[in-house]
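>>> Provide a 3D model corresponding to the input given below.
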Amino acid sequence: MTDTAEKIDYSKTLYLPETEFPMRAGLPQKEPEMVARWQSMGLYKQLRASAAGREKFVLHDGPPYANGNIHIGHALNKILKDVITRSFQMRGYDSNYVPGWDCHGLPIEWKIEEKYREKGKNKDEVPVNEFRQECREFAAGWIKVQSEEFKRLGIEGDFDNPYTTMNFHSEARIAGELLKIAKSGQLYRGSKPIMWSVVERTALAEAEVEYQDYESDMIWVKFPVVEGPEAFAGAFVVIWTTTPWTIPGNRAIAFSSRYGYGLYEVTAAENDFGPQPGEKLIFARRLAEECAAKAKVTLNLVREIEGTELGAILCAHPLASLGYDFKVPLLDGDHVTDDAGTGFVHTAPSHGREDFDAWMANARALDARGISTKIPFTVDDAGFYTADAPGFGPESEGGAARVIDDKGKKGDANDRVIKALIAAGNLFARGRLKHTYPHSWRSKKPVIFRNTPQWFVYMDKVLADGTTLRSRALKAIDDTRFVPAAGQNRLRAMIESRPDWVLSRQRAWGVPICVFVDEKGEILQDEAVNARILEAFEKEGADAWFTEGAKERFLGNGHDHEKWTQVRDILDVWFDSGSTHSFTLEDRPDLKWPADVYLEGSDQHRGWFHSSLLESAATRGRAPYDAVITHGFTMDEKGEKMSKSKGNVVSPQEVMKDAGADILRLWVMTTDYWDDQRLGKAILQTNIDAYRKLRNTVRWMLGTLAHDKGEEIAYADMPQLEKLMLHRLSQLDQLVRESYDAFDFKRITRALIDFSNVELSAFYFDIRKDALYCDAPSSLRRRAALAAIRKIFDCLVTWLSPMLPFTMEEAWLSRNPAAVSVHLEQFPVIPAEWRNDALEAKWEKVREVRKVVTGALEIERKDKRIGSSLEAAPVVHIADAELLAALEGQDFEEICITSGISIVSGEGPADAFRLPEVAGVSVEPKLAEGVKCARSWRITTDVGTDPAYPDVSARDAAALRELGVLPA
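Prediction:
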């Protein structure tokens, strides 16, 4: 090495990357600091100010329940919402996110009751508003906790002014929505079988029920035929049921005229209590042998029966001797099947919706036949039989039997009914069946169907405009965009088949059904009374309904206080959340009605999407949303449901503690969130690895742009390679915007990560590093590359900032220290001239040839014939004319990162390197000739041609001279 070389430290003459943006992210420590910064600087308010006057985009938040720490489902849900609102904010909208909370209802009430029980207190002995205040305080405490947890996830929204269903204004508006429905004649008090939780002493909506495995008693019961065609005299109709306790409620038997039945005689029997030889029994022919096997009998077909013959039969109740002295008709029903049971369906209108519907559909005809259509109340709210169940009620020997006890355990009702059937000689067979059965999602205990007076909203009553609530809701579904599209059919099927909407709950914590009724069940319609109620709720909250003297206060002097009864039931919490659009979207000037988007888990087709649709359709004739997005549920890595007992729960708190919120957000962005997703250590590690590569790309750009002076280069003056990168930005801009509109975040992350890893790090940056590090300050190639990287950085960081808000904020502020926040920026506007499909087509051919060269050099490296590609000067043979033309005018040695390259037309020698997928290209590896430049490490023949810099190439010598690095 010369004396000159010894006196110049060439590394200090290179434009090597310089940045304080660390390779190690340190997200668990850095993210909370950033959250604190955003709060102290009032980022939310700055976002609102910056968006003033823009078109609004509103995603209305489905309220989580305020009763515990957030779980991974909350994290998935809120991250998706945050990405949507941020992406629209950065695309020219005023996209305001207002978080909300569901505060009323049983889970909170249950927690306060548990606290009372621990202290030996009885909830019913505490003044109701004192109890309600404790519920309110409990919810408020969890709202604070969840708010901080959501903010830690990077969620940006109006956490200082969220909506809550227990806010006084909210309670007034919920009550007002109910009164609108009452005024329109859609609200009524009726008696129907509904799902009832004995444990919780309240009615349940379908959305509050989950199905679990349960083992039931099953019985086959004989109903003696007492009237009908002579051929059936002395015979028995046999039914099958998995709820023996409902037999006291039986009032009919359903059959289907679509099926063939048969009259059978027992010819042999091997049982202790079942049918004996000579008995005649009626079954669906398809099921007779299967039933016979259950009772261990042999049957002989006496005659075939057409279903149409059965309607003339009347049976006695199988427990007639206990006081069930009425006739049981046979009713033709579409719900009857012949794939299980006996072909006959035990019909207890007190205990099943289909049973009730079948009974009511035939009520007029039954009355005409002299059959009472009164529906009994056989089971009370505690699961005990009532006086409407003779032999099992409170007057019976041993007292009232019980279906389910306070702990959700099976009571003695089944056993007592089965024993009574045996004693009456009417039990055909018995057994056990494991099947799915409805359970309360809160207590996890079985529910029962029981007839009880409740408040309902009609689904099919014809309204003033000629529509029904059902028809309005179905039209609204047709007018709504669903993502994914399958959600539309799912919600439609639920609305098409749902019964009237049960609104009432027998609890204390919630908005009351604030109406007065007379003894006929007629609702008081008085605008002045309603106005007094709503004014009081606005000032005092719904507690006003439960204060002493409330009835007299609201009725005033214009009504007979003795005539009107104050309803004490509270509203189903789904009505609360279904009404949020009224006091959030309509009442806040920073939002709008209807919302652009509702987004929740797929279970909300029967929950929030459903109740919001019905409430809005009932009061406004349409849905409160234009689009509905659903996500699936998070499973463990094996696809199994997460549970504490399995030890496979992934908590967002632990992920953020170990890896950071941006890693969790990246996982959400890379999943097919429309379906169920999987999460565990291996999946998180995959996202950590992807994040690290992405971060390193951003870090390299920051380091390189440390030397950028912000010079703009005219597009026409850009080299082809830079134009190619700008073309790719144009394409990606379209993809990013379209995908954010389609809520397809995986497509964006996949495209941007691939762009970062494959097109930038492994291609463009790799090629341009030599020019960026070594070219002279005046080099157009270097200046154009810096301008292109600046634009790439701006695009990549802003496009990703809705998804990775912490990392992209850090990167943006590192590049722009005087900036306020990347989240106040807009996505860059891409000039139309950047789009150049012809150039892309040309460079696809260039890259095809490059791929062959790279493959050949990889073998040379592997076999240690070269150390790096700069030691090579391969000969490239090209027989394909189009490929050859594409290389014309290209600096192909720079593109291949070699010190030299020769391009020859033709097939090349037989032993040259080839890739089967690139026809017409072969490569002969050759070593570069010349001397290694001490500055750029390229091997060239012009090293030392500038005597002042004897150990560097001419290019590098010129750069040193321009940089003012003088020789010794």
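
>>> from now on I want contacts and neighbour counts done on CA atoms only, so please keep to that.
Will do.

>>> residues contacting the residue nearest in space to the middle of the chain?
In the chain, the residue lying closest to the centroid (Cα atoms, centre = their mean) is residue 601, at 2.3 Å. The neighbourhood of residue 601, defined by Cα atoms under 8 Å, 6 or more residues apart in numbering, consists of 77, 630, 631, 632, 633.

>>> element containing residue 81?
Following DSSP states H and E, one finds residue 81 within helix 72-89.

>>> quick one: list the elements packing against that helix.
strand 59-60, strand 94-95, strand 595-601, helix 661-670 (3 or more Cα pairs under 8 Å, 6 or more residues apart in numbering; DSSP states H and E).

>>> how far is the lengthiest strand in the chain from where the chain is centred?
Ranked by residue count and defined by DSSP state E, the top strand of the chain is strand 209-227. Offset of strand 209-227 from its chain centre (Cα atoms, centre = their mean, to the nearest Å): 36 Å.

>>> list of residues touching whichever helix or strand comes after that strand?
Heading C-terminal from strand 209-227, the first helix or strand you meet, by DSSP H and E, is strand 235-241. The contact list for strand 235-241, computed with Cα under 8 Å, 6+ apart, reads 218-225, 253, 279-283, 315, 341-346, 428.

>>> another one to check against the first:
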Amino acid sequence: MCADKTTETPEYKDTLKLPQTDFPMRAGLPKREPAWLERWEKIGVYDRLREKEGRTPFTLHDGPPYANGHLHIGHALNKTIKDMIVRSHQMMGFDARYVPGWDCHGLPIEWKIEEKYRKKGKNKDNVPVVEFRQECRAFADEWVKIQREEFKRLGITGNWEDPYLTMNYHAEAVIADEFMKFLMNGTLYQGSKPVMWSPMEKTALAEAEVEYHDKESFTIYVKFKVSVDQSEFVIEPTSRGGDGVQMTPHMERLHDLTEDAYVVIWTTTPWTMPSNKAVVFGEDIAYGLYEVTGTPEECWLKVGEKYLLADNLAADVFKRARLAEDQYKRISDISVEELEKLELAHPLAGAEGSNGEWDDIRDFRAAPFVTDTEGTGFVHCAPSHGMEEFELYRDLGMLEQVITYNVMDDGGFRADLPFFGGKYILNRKGGEGDANKAVIDKLVEVGGLLARGKIKHSYPHSWRSKAPIIYRNTPQWFAGVDRKLDDGMGEMGDTIRERALRSIDELVKWTPQTGRNRLYSMIEARPDWVLSRQRAWGVPLTCFTKKGALPTDADFLLRNDEVNARIKAAFEENGADVWYEDGFKAKVLDGIADPEAYDQVFDVLDVWFDSGSTHAFVLRDREDGTEDGIADVYMEGTDQHRGWFHSSLLQACGTKGRAPYRNVVTHGFTLDEKGMKMSKSLGNTIVPEEVVKQYGADILRLWVAQVDYTADQRIGPEILKGTADSYRRLRNTMRFILGNLDGFTEEERMPYAQMTELEKLMLDGVAQLEDEVREGYAKFDFSGVFNKIFNFATINLSSMYFDIRKDVLYCDPVDSDLRRSCRTVLDILFHRLTTWLAPILVFTMEEIWLERFPGDDSSIHLQDFPEPQPEWKHPEMRARWQTLASVRRVVTGCLELERKEKTIGSSLEAHPKVFVTPEILEEINNPKRFADICITSQLELSTDPIPEGAFTLEDVPGVGVVFAKAEGEKCQRCWKILPDVGMFANVGVCGRCNDALG
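Have a look, this model is predicted:
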């Protein structure tokens, strides 16, 4: 029966099943996130996850930050990546443990206390060492508390109630015990060699404690007087030569050629000249003898003087001495064999007041590290201040002849050094001291300079004091990386280096793989590990040396298991401070060795040994550690290839016989939006706290998930705005799902077999995506995971599936099979998306979860990823729907043109005629269903030839569309234009809506 068209159309809005949810579009994260943090703490989420039984342990071992300042953006990136690793593995079915830790010893903290002392005019050396150490401990403890809250605010999960601290008594005991293993296995030795030394901090530094900055340095070209070494070329005493020694004709020629001649060296460290002991040359370099034929005014060179120089560098050297090209000439070749017959005198030799300090003949020989690309072709050697020179003379067995001790621990020359005693390389603020100028002035005075100038170059600085460092020969304690280990753990090799290199290639996976190459090359080329520091705050080197013995003597070090056990027990009970108490030496040596016969070592361990030992007191010793003391993952920044990754590898190879990790994951540095390094002076720093206040921690976490952290990444205001926009789009998708699941029950769930094809297509996408999500999380590829989820949510779902199924969800009868299928898929999507995204958006996914499943004990973070459903995969259906999607794109393209021309306002006003090939028609099969997919009220399919003027797309051959308006009346409930509108009991509706109204 037809409805009376004169009857007023009722309001049907209230009959639609529109989305119902209290989930707001505006997140308000900065204000709301703290409440979720309190909730997780209250219900004990981390501890409850530990209670889940039968799970394979997965442990990410935390590289400890220093407890000495507020967090920077690098901290936020680092800890968020770690959190994503831990949370994702937990949700993939592991027992994912995370014990946060802090590095509490060492120079950064000690320096802060010294700064406080300096402000008060207090001298650290006048403070009892235990009192000073206690101040360092208190300082570190305070910053641990501050940083812990800042990390927690970022949503980082972990055992925050019981973190590890390197200054805890047990940790100090284990660090000492690990050191004593080096003592016992034969790798520990005391040696004297040039090490990186900070005069400001009066201590040796590790490579990881050094950073490089541009520095302006003095450059000098120094003259060494040449003479012929006659001692090996005597024929017999006759009338020629000194004391009647006769020379061969060749030697006579060389003698005449080199009269008034000089070898010239170039250096950027004039302060090392008083420690010069040799000059070296290259065996494969062409050298010539050059004579000065003219000089400009105010020149240090004299006509007739001769200079030995590398031919490739001679012109540059004379240019720096201000000679024109016509003021010097090359007079002879000088072969390497002839160079070997010469002797050199230091420019200060015989200087009045030198007290014979530099009168010895300088050693002069070939060396492999000399080149003719810079300088003069001759290299000045001060083996006390250069590693290459040190190694050269060490291998020659000549160290005793060439090592000096002219520079003290504060960078000043020894008081009794002629001319320079009491001069300093650096001033007390870390700037240029008076030593370089004093040396240069003296060389000018004695006629020892050819030229001087300045150069700007990259130079090592202490990363703490920011002052330049020097290389200084000083007695230090070393772990020999090539010494054979006497420990019975030789499966991976007999030395630390062998074990480390084999571990890198055989036991560890690297993300990215370039990390392997970087660390391998460092280990392959590194020297012995300098373990000692001349500081107060740290774990002491718990060993004793025999008085009167030499470091090379077999009994120099006291090696006794019982002594070691006593030391460890004392540290366990009272911490490392006991080492400094009066009578401690006598106590631990009682009944074992005569205390008066031994000296106690008071250097402290390199802090990298502390953090390198954490595998022992965290992974090995804790209940939430690992059975084998090996971590599944170490994850830090790329600078830790020379830092924590490096020291942990060396330390564990010395005490465990292998690497302490199975995976090493590395992130790059964080730069500003222009790719520049962040600095306060440039005003381009991004502070995590400020981002959290403005956007919320989830936006910062989302930024981490979007970047490729394996390379350097950028952040700034515009980038964060883009991140926030991505977040809003994702939040809108989740809001749609929530709203359309209102009232969903298990009774409504539609079995998979009875679902329509579009729903099965969505589940095929889910099945593919869940494989990619699990694989991505397992590989620590968070940007890959997020981008795949985001594209699926915003393109496959919001822009396609939701758009198509809005009509079914809003207008179909509540119990229609199609609506039930759609709501079942939405429920599946809800569980997948919330769990998949929970490791990234920890606060937002909790909010979404609680919107559906409120309760005092409810939390998304207690859930696992749903189990994969491989039966949902249908490649054949996927391929067919790709065809449908291509045809749909042609239809929507045609309708978009009509919308722009304002022919129609909505696609529901259209009745397009779609021309396709018979093969495509077979794929589409159902015009009504395809009309729903194209969101048109009606649609016609035809295999007729595509008419002229039809809309086509070049990349979709065989498809054309001719526009036509839909015929019929507009349904007042679903807004489709259909011929049957108005033919039912309910006024102004189509047949489908009439059935829905009942």
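
>>> re earlier: out of the contacts of residue 601 of structure 1, who's nearest residue 103 of structure 1?
Checking the contacts of residue 601 of structure 1 against residue 103 of structure 1 by Cα to Cα gives residue 77 as the nearest, at 18.5 Å.

>>> list the contacts of the closest one.
By Cα under 8 Å, 6+ apart, residue 77 of structure 1 lies in contact with 599, 600, 601, 631.

>>> closest to residue 378 of structure 1 out of those?
For the contacts of residue 77 of structure 1, the residue nearest residue 378 of structure 1 by Cα to Cα is residue 601; the value is 37.7 Å.

>>> leaving out chain neighbours, which residue sits closest to the closest one?
What sits nearest to residue 601 of structure 1 in space, not counting adjacent residues and going by Cα to Cα, 6 or more residues apart in numbering, is residue 631, at 4.7 Å.

>>> residue 153 of structure 2 versus whatever residue of structure 2 lines up with that neighbour, what's the distance?
Counting by TM-score structural alignment, residue 631 of structure 1 lines up with residue 667 in structure 2. Note on residue 667 of structure 2: its distance to residue 153 of structure 2, by Cα to Cα, to the nearest Å, is 22 Å.

>>> between the two, which is the more surrounded one?
More crowded of residue 667 of structure 2 and residue 153, by other Cα atoms under 10 Å: residue 667, with 24 against 17.

>>> just confirm that one contacts residue 711, I think it does.
Yes: using Cα atoms under 8 Å, residue 667 of structure 2 is in contact with residue 711, at 6.4 Å.

>>> ok, back up a step: show me what contacts the match of residue 631 of structure 1?
With Cα under 8 Å, 6+ apart, residue 667 of structure 2 has these contacts: 78, 635, 636, 637, 638, 709, 710, 711, 712.

>>> let's go with 7 Å and repeat that
Listed by Cα atoms under 7 Å, 6 or more residues apart in numbering, the contact set of residue 667 of structure 2 reads 636, 637, 638, 709, 710, 711.

>>> can you tell me what part of structure 1 stretch 768-785 of structure 2 aligns to?
Taking TM-score structural alignment, stretch 768-785 of structure 2 hits residues 731-748 over in structure 1.

>>> roughly how far out does that stretch sit from the chain middle?
Remark: stretch 731-748 of structure 1 is offset 20 Å from the chain centroid, using Cα atoms, centre = their mean.

>>> who touches that stretch?
The contact list for stretch 731-748 of structure 1 (Cα under 7 Å, 6+ apart) reads 87, 669, 670, 671, 672.

>>> let's see if you can find the most crowded of these.
Neighbour-wise, those (other Cα under 10 Å) top out at residue 87, 27 neighbours.

>>> chain neighbours aside, what residue packs nearest to that residue?
Among residues not flanking residue 87 of structure 1 along the chain, residue 802 sits closest, at 5.6 Å (Cα to Cα, 6+ apart).

>>> which residue in structure 2 lines up with that neighbour?
Using TM-score structural alignment, the partner of residue 802 of structure 1 in structure 2 is residue 839.

>>> with residue 474 of structure 1 instead?
That one, residue 474 of structure 1, aligns with residue 501 by TM-score structural alignment.

>>> same check on residue 841 of structure 1?
Aligned partner of residue 841 of structure 1 by TM-score structural alignment: residue 879.

>>> now the element after whichever strand or helix holds its match, going C-ward?
Assessed by DSSP H and E, residue 879 of structure 2 sits inside helix 875-900. The helix or strand immediately downstream of helix 875-900 of structure 2 is strand 913-915, counting by DSSP H and E.

>>> what about that following strand, how far off from structure 1?
Strand 913-915 of structure 2: mean distance to aligned residues in structure 1 after superposition is 0.7 Å, counting by mean Cα distance after the TM-score superposition for structure 1.

>>> now do that strand: distance to the chain's middle.
57 Å.

>>> just the helices in the stretch 801-950 of structure 1 please.
For the stretch 801-950 of structure 1, the helices defined by DSSP state H, counting those that start in this stretch cover 805-815, 837-862, 881-886, 892-896.

>>> then the stretch 201-350 of structure 2?
Assigned helices in the stretch 201-350 of structure 2, in chain order: 249-257, 314-320, 336-339 (criterion: DSSP H, counting those that start in this stretch).

>>> out of those helices, which gets nearest to residue 900 of structure 2?
Nearest of those to residue 900 of structure 2, taken as Cα to Cα: helix 314-320 at 72.4 Å.

>>> that closest one maps to which residues in structure 1?
Residue span in structure 1 matched to helix 314-320 of structure 2, by TM-score structural alignment: 288-294.

>>> quick check: the matching stretch compared with structure 2, mean distance?
Mean deviation for stretch 288-294 of structure 1: 0.9 Å (mean Cα distance after the TM-score superposition for structure 1).
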